[in-house]
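*Asks:* what follows is a predicted structure for the sequence shown.
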Amino acid sequence: MKKLILGTTALALSAGMALAQDVIRMGTEGAYPPYNFINDNGEVDGFERELGDELCKRAELTCTWVTNEWDSIIPNLVSGNYDTIIAGMSITDERDEVIDFTQNYFPPDPSVYVGLSEGIDVENAVVVAQTGTIQASHVASTGATLLEFPTPDETVAAVRNGEADAVLADKGFLEPIVKESGGELVIIGDDVMLGDGIGMGLRESDAELKATFDAAIQSMKDDGSLAILIAKWFDGMDSGF
């Protein structure tokens, strides 16, 4: 689904294996519902919180949650501030050069354009996307004028206040916002397929931890619980798992 790395500056490999620690620190953004968000109690919530807790339970790991802004989420993983990224991160070749990924726990999520009217030529418009995302990279490749903001909420606000003609983001994020807008916002055109599905990001040195989470993800696919969880958080979506 979501997002390209901003760069590889100061990405040093962290020594040691995460599994040697007493607690595995799960890093997320906390700002991309329904994947992850902060609830009224100030706690990480959403699809990935529920998924991550279940994966840790199956792997017999003690886990805690850490939030980090999106634009530095990969550098802070590599530098050791947490042990995984579970934040709606699409598996891409560019990211795979810097970090490792588990198998996907979410299929490729279509992206959609959303604006105030349907008749917008998105390839000749001002289109906003979150900084460092695969959507931002796609917009730049189309010839549209790209406008970037650091948070998902700011991208939607840019359309509402007239700074941009449309926003491009994951359908799972934008569709509920469109439904709740009462007709103010509309989806423009067809789905845009980007990325290779969503996986957990880990340091390349943490092969044992990757294998542990891979096994837990596979067990949830095999018993159908992952498909049920996706349907719960994404309006009955059939994931194909």
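*Replies:* Now that the structure is in, tell me what you want to look at.

*Asks:* contacts, neighbours, all on C-alpha from now
*Replies:* Noted.

*Asks:* buried residues of the lengthiest strand in the chain, list them for me.
*Replies:* With DSSP state E applied, the strand covering the greatest number of residues in the chain is identified as strand 186-192. By 16 or more other C-alpha atoms under 10 Å, the buried positions in strand 186-192 come out as 186-188, 192.

*Asks:* contacts for it?
*Replies:* Contact with strand 186-192 is made by 110-120, 175, 178, as judged by C-alpha atoms under 8 Å, 6 or more residues apart in numbering.

*Asks:* could you do stretch 232-241 as well?
*Replies:* Contact with stretch 232-241 is made by 34, 46-47, 106-107, 172, 221, 224, 226-227, 230-231, as judged by C-alpha under 8 Å, 6+ apart.

*Asks:* that older thread, most neighbours among the contacts of strand 186-192, please name it.
*Replies:* Of all these, Val114 has the most neighbours under the rule other C-alpha atoms under 10 Å, reaching 28 neighbours.

*Asks:* rewinding a little: ok, then the element right after the longest strand of the chain?
*Replies:* From strand 186-192 onward toward the C-terminus, using DSSP states H and E, the following helix or strand is strand 201-202.

*Asks:* could you list every residue that touches the nearest residue in space to Ile24 that is not next to it in sequence?
*Replies:* Residue nearest to Ile24 in three dimensions, not counting chain neighbours: Cys63, with 4.6 Å by C-alpha to C-alpha, 6 or more residues apart in numbering. By C-alpha under 8 Å, 6+ apart, Cys63 lies in contact with 23-26, 53, 56.

*Asks:* also this one, for the comparison:
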Amino acid sequence: MNKIILSTALLALTASGALAQDVIRMGTEGQYPPYNMIGDSGEVEGFEIDLGNELCERAGLTCEWVINDWDSIIPNLVSGNYDTIIAGMSITAERDEVIDFTQDYYPPTGSIYIALEDGVDLEGGVVAAQTGTIQAGYVAETGATLLEFATPDETIAAVQNGEADAVFADKDFLLPYTESGELMVVGEEVPLGGGVGMGLRESDTELKAKFDAAITSMKEDGTLNTLLDEYFGEGTGTY
């Protein structure tokens, strides 16, 4: 993330305002279920797609979806390739130095390790994580050997083929991989981040205000809690 900060700080000065455009482009990854993924139809879908479409409707905006790889998702926002990031991105102080965030639309949650067997060495072994995530930063501080991959699916494959002892990621992403019994949760859950929010260029204050107001309205009428419970299980929505 430090490299991202250095490479994008100057670009932020030249990014144009999103509201001057007819269409607001919503940047997402499309590889992080159930937050966002490519469905059988070839179109992007998931919790954040349903959420984003509802937010756009409430904000009176016309929005379209743009797929972008995670490792360049912040630089491409700052350089103007799209106008928002809505991609399971945790709000952190480091990211906030480069971009701005709306209020959170998913409360702070935990991250977990999964592995092929119990008893793996999480502090001295090899742990896979997706590049540029708060989980990768955490693993780097634990003493474990960090093995970074561009996509979340590659981190799972690294454990399955014996390249890594465990994978560390957001709980909601990893838990479905334990349902078959091949992989299991190991170690303790780790609380990370300040919730998930929508990323915007720091210059787009009017756009941020529109989305903040829309998120607030969804919290107040219970719609956001209903959507959270639908995708992540009953009781997830706590707003």
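*Replies:* Ah, there it is. In this text, all values refer to a predicted model and were calculated from it rather than measured experimentally.

*Asks:* so what's the residue count around Gly233 of the second structure?
*Replies:* Neighbourhood size, Gly233 of the second structure [other C-alpha under 10 Å]: 12.

*Asks:* again, but for the one 5 residues further on
*Replies:* Around Thr238 of the second structure there are 13 other residues, counting by other C-alpha under 10 Å.

*Asks:* so where do the strands sit in the first structure?
*Replies:* 24-28, 31-32, 36-38, 44-45, 63-67, 84-85, 100-101, 111-115, 126-130, 145-149, 166-170, 186-192, 201-202.

*Asks:* buried ones in stretch 40-47 of the first structure?
*Replies:* If you call a residue buried by 16+ other C-alpha under 10 Å, then stretch 40-47 of the first structure has these buried ones: 44-47.

*Asks:* thought Ile120 of the first structure was touching Asp165?
*Replies:* Yes. If you go by C-alpha atoms under 8 Å, Ile120 of the first structure and Asp165 touch, sitting 7.4 Å apart.

*Asks:* for the second structure, which segments count as helices?
*Replies:* For the second structure, the helices defined by DSSP state H cover 2-8, 47-59, 73-78, 93-96, 134-142, 152-160, 171-174, 205-220, 223-232.

*Asks:* tell me, how many residues neighbour the residue lying closest to Pro75 of the first structure once chain neighbours are set aside?
*Replies:* Excluding its sequence neighbours, the residue lying closest to Pro75 of the first structure (C-alpha to C-alpha, 6+ apart) is Leu11, at 5.8 Å. By the measure other C-alpha under 10 Å, the count of residues near Leu11 of the first structure is 15.

*Asks:* so who does Leu11 of the first structure touch?
*Replies:* Taking C-alpha under 8 Å, 6+ apart, we find Leu11 of the first structure in contact with 75, 78-79, 98.

*Asks:* so which of the residues you listed is the most crowded?
*Replies:* Neighbour counts for the contacts of Leu11 of the first structure, by other C-alpha under 10 Å, peak at Val78, which reaches 24 neighbours.

*Asks:* quick one: Lys221 of the first structure and Ala227 touch, right?
*Replies:* Yes. The criterion here is C-alpha under 8 Å, and Lys221 of the first structure meets it with Ala227 at 6.9 Å.

*Asks:* neighbour count winner among these two?
*Replies:* When Lys221 of the first structure and Ala227 are compared on other C-alpha under 10 Å, the one with more neighbours turns out to be Ala227, at 20 against 16.

*Asks:* how about that one, what's its match in the second structure?
*Replies:* Mapped onto the second structure by TM-score structural alignment, Ala227 of the first structure lines up with Asn225.

*Asks:* excluding its backbone neighbours, what's nearest its match?
*Replies:* Gly237 (4.0 Å).

*Asks:* measure how buried the one you found is and give me the count.
*Replies:* Gly237 of the second structure, neighbours per other C-alpha under 10 Å, totals 21.

*Asks:* which position in the first structure aligns with it?
*Replies:* Match for Gly237 of the second structure (TM-score structural alignment): Ser239.

*Asks:* hmm, back to that, which of the strands of the first structure is buried the deepest?
*Replies:* strand 166-170 (a mean of 29; mean count of other C-alpha atoms under 10 Å).

*Asks:* and it, what does it pack against?
*Replies:* strand 111-115, strand 126-130, helix 134-142, helix 152-160 (3 or more C-alpha pairs under 8 Å, 6 or more residues apart in numbering; DSSP states H and E).
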